[in-house]
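**Student:** Provided below are the primary sequence and the corresponding predicted coordinates.
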Amino acid sequence: MPDGLNIYKSTLTPQEVDEAFRNIGKVQANIEKAAGYAQTAEHYGTIVQQNQAAIQAIEDNLSDVQGAAQNAADAKNAATSAAASASAASQSASDAEDAAKRAEAAAGVNPSDYYTKQQADAAFATAAQGQLAQSAVQSINGKTGSTVTLAPSDIGAAAPANVLPNVLVAGLPGIRNLAYTKVNLLDVDASDPTGEANTPMFFGSDSPSTQLINAPYKSGPFYGYRQVFMSKNQGGTIHLVTVLLLETYPIAGRIWGNTYDMGASTWYGWHGSSMQ
């Protein structure tokens, strides 16, 4: 044995040495487990970080989605407002077109032709009243030709008849308003059943003896509504033409009838009956 080499001699018993080695092995095993636990913890930490990043991304995306939803709602509201504006613009254009048509029609009208002293027997007390009614009727149906007879002169006396029905029917299709106009109440045309001579009409005058030819009543003002009826024989030929008058003044509801016999070429004469 070389000099200077000191040999340590353990005082442990063999059993104690074995126990020490076993403890050393346990420590090494625990160290290895701790290292594994540390690695697992590191892995879980990485997962947590990844999850946190994913959560942040979801929050960012949610904010974007909410913003997109708000933008969509704003766009929908804008579209609704635009549609309403378009509808209003269309209605305004239609109204403007109607107004332009009325203005164009009125451009060729000479007001001085309407309110003259020739209308002395009309049923308005003043020309201003006639103009007011004229304006109202024209705004309703755009027609003036059949209402001008209702406008009086400033000095004309008002007729006893109520002019309102005449104003209301002045623009009705197929009905002639010949009130205050000289007319033959027995003017019919069997050769043209649908012609103007046979169309319904309103008539009237304060002086029927001179203004209403063939009138059944001539003692005073006489107003009413006339219709023409035609009857055919078995051969389909018109042989009777009947004129009916529905009186509105002086006796409202009284009916007058007169029939023309085509074969005999004669009128049978007026016959009246009251509904009162």
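**Tutor:** Received it, and whenever you're ready, just let me know what you need. Residues are numbered from 1 along each chain as shown.
**Student:** C-alpha only now, for contacts and for neighbours.
**Tutor:** Will do.
**Student:** on the three-state scheme, Gly257 is what?
**Tutor:** What DSSP: H, G, I helix; E, B strand; the rest coil gives for Gly257 is strand.
**Student:** excluding its backbone neighbours, what's nearest it?
**Tutor:** Leu244 (4.6 Å; Cα to Cα, 6 or more residues apart in numbering).
**Student:** from memory the one you found sits against Val228, does it?
**Tutor:** Yes: shown here, Leu244 and Val228 form a contact pair, counting by Cα atoms under 8 Å, at 6.4 Å.
**Student:** dropping in the other structure now:
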Amino acid sequence: MNTLSISSARVVPALNDRIAIVTGAASGIGHAQARLYAAAGAQVVAVDRSSDALLELVSTIRGDGDKAVSITADLTSTSDIARLVKETTDQFGRIDILANTAGLHDGYVRSLETSDELWDRLFDVNVKAVFRLTNAVLPGMLERGHGVIVNIASVASFVAGGGGPAYTASKHAIMGYTRQLAHEYGRKGIRANAVCPGMVETGMTREVLSDSTSRFVKAVNAVPAGRFAQPEDIADVALFLATDAARFMHGAGVMVDGGLTVR
């Protein structure tokens, strides 16, 4: 298998000029994923609602000699999803990899305090947007007989406590959807898998993690890894799932939680 060395201490599998859409690329896991996919040889289409942050990301990637373009889109909009897929296929001819990374957290709001609006917002972004974008990309993948879908799920896809009920239910839904995709399309050349992070330091969680006395920080510090994750820790696994090294993985939910769920 071809490899691409990006530092003296690191060798990553090459993505061989594959076309990869990465959502949520303006920050956090998506940002790290876009940079790592590009370093591994992919042409990255970085997607988010924040155009300024995307332009900065693309400039950084291109400055490293890798390839990326940005498309600003609201993934809760069906017209934006259609435009995203059309612009990508018009420019590159195909989509090989779809990384559904964009997502929202509910701030651990308990069920009795969860409004219909919060519940709907979480499901619109975390579930329905993934469903719609995947369905928009799948026909082209099926026509070519090859495609990779990497969803960002969560430890909250399996256990309670990673969020409030809206977040936990939405991430359970993503894991179920990932498995169903593998069941329906695996024999047709589509690989669908999910990465299931524990606590990751991103813009979405930084406020919670900044309080060293909080029960969340204490719980994270008690895990075998002894720390919370950085976005790159998750992006490394998302890269593996996108490569041919994961060719026999279908419908998997890969825990990347520092050992949070070992007990």
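**Tutor:** That came through fine. Keep in mind it's a predicted model, so treat the numbers as computed, not measured.
**Student:** TM value for the aligned chains?
**Tutor:** Comparison of the two superposed chains (TM-score structural alignment, normalised by the length of the second structure) gives a TM-score of 0.23, and 105 aligned residues with a Cα RMSD of 6.1 Å.
**Student:** quick one: Ser92 of the first structure and Ala133 of the first structure, what's the gap?
**Tutor:** As judged by Cα to Cα, to the nearest Å, Ser92 of the first structure and Ala133 of the first structure stand 27 Å apart.
**Student:** can you point out the buried residues in whichever strand or helix holds Ser209 of the first structure?
**Tutor:** Take DSSP states H and E as the rule and Ser209 of the first structure turns out to sit in helix 208-211. Within helix 208-211 of the first structure, the residues that count as buried by 16 or more other Cα atoms under 10 Å are 208-209, 211.
**Student:** doesn't Tyr167 of the second structure fall inside a strand?
**Tutor:** No: judged by three-state DSSP, Tyr167 of the second structure forms no part of a strand; its state is helix.
**Student:** so where do the strands sit in the first structure?
**Tutor:** For the first structure, the strands defined by DSSP state E cover 176-179, 183-184, 201-205, 212-213, 222-232, 238-249, 255-261, 266-267, 271-273.
**Student:** and among these, the most buried is which?
**Tutor:** Most buried of the strands of the first structure, by mean neighbour count (mean count of other Cα atoms under 10 Å): strand 201-205, with a mean of 24.
**Student:** so what's the residue nearest to Gly257 of the first structure up against?
**Tutor:** 226-229, 255-258 (Cα atoms under 8 Å, 6 or more residues apart in numbering).
**Student:** Val241 is in contact with Gln227 of the first structure, correct?
**Tutor:** No: counting by Cα under 8 Å, Gln227 of the first structure stays clear of Val241, with 10.7 Å between them.
**Student:** so which elements touch the helix or strand harbouring Ile234 of the second structure?
**Tutor:** In this assignment (DSSP H and E), Ile234 of the second structure forms part of helix 231-242. For helix 231-242 of the second structure, the packing partners by 3 or more Cα pairs under 8 Å, 6 or more residues apart in numbering; DSSP states H and E come out as helix 28-39, strand 147-152, strand 190-197, strand 253-256.
**Student:** if we go to 6 Å?
**Tutor:** Helix 231-242 of the second structure sits against helix 28-39, with contacts defined as 3 or more Cα pairs under 6 Å, 6 or more residues apart in numbering; DSSP states H and E.
**Student:** just the angle between the helix or strand just after the helix it packs on and helix 28-39, please?
**Tutor:** The helix or strand immediately downstream of helix 28-39 of the second structure is strand 43-48, counting by DSSP H and E. Here strand 43-48 of the second structure runs at 160 degrees with respect to helix 28-39, directions being taken by axes from the mean of the first three to the mean of the last three Cα atoms, to 10 degrees.
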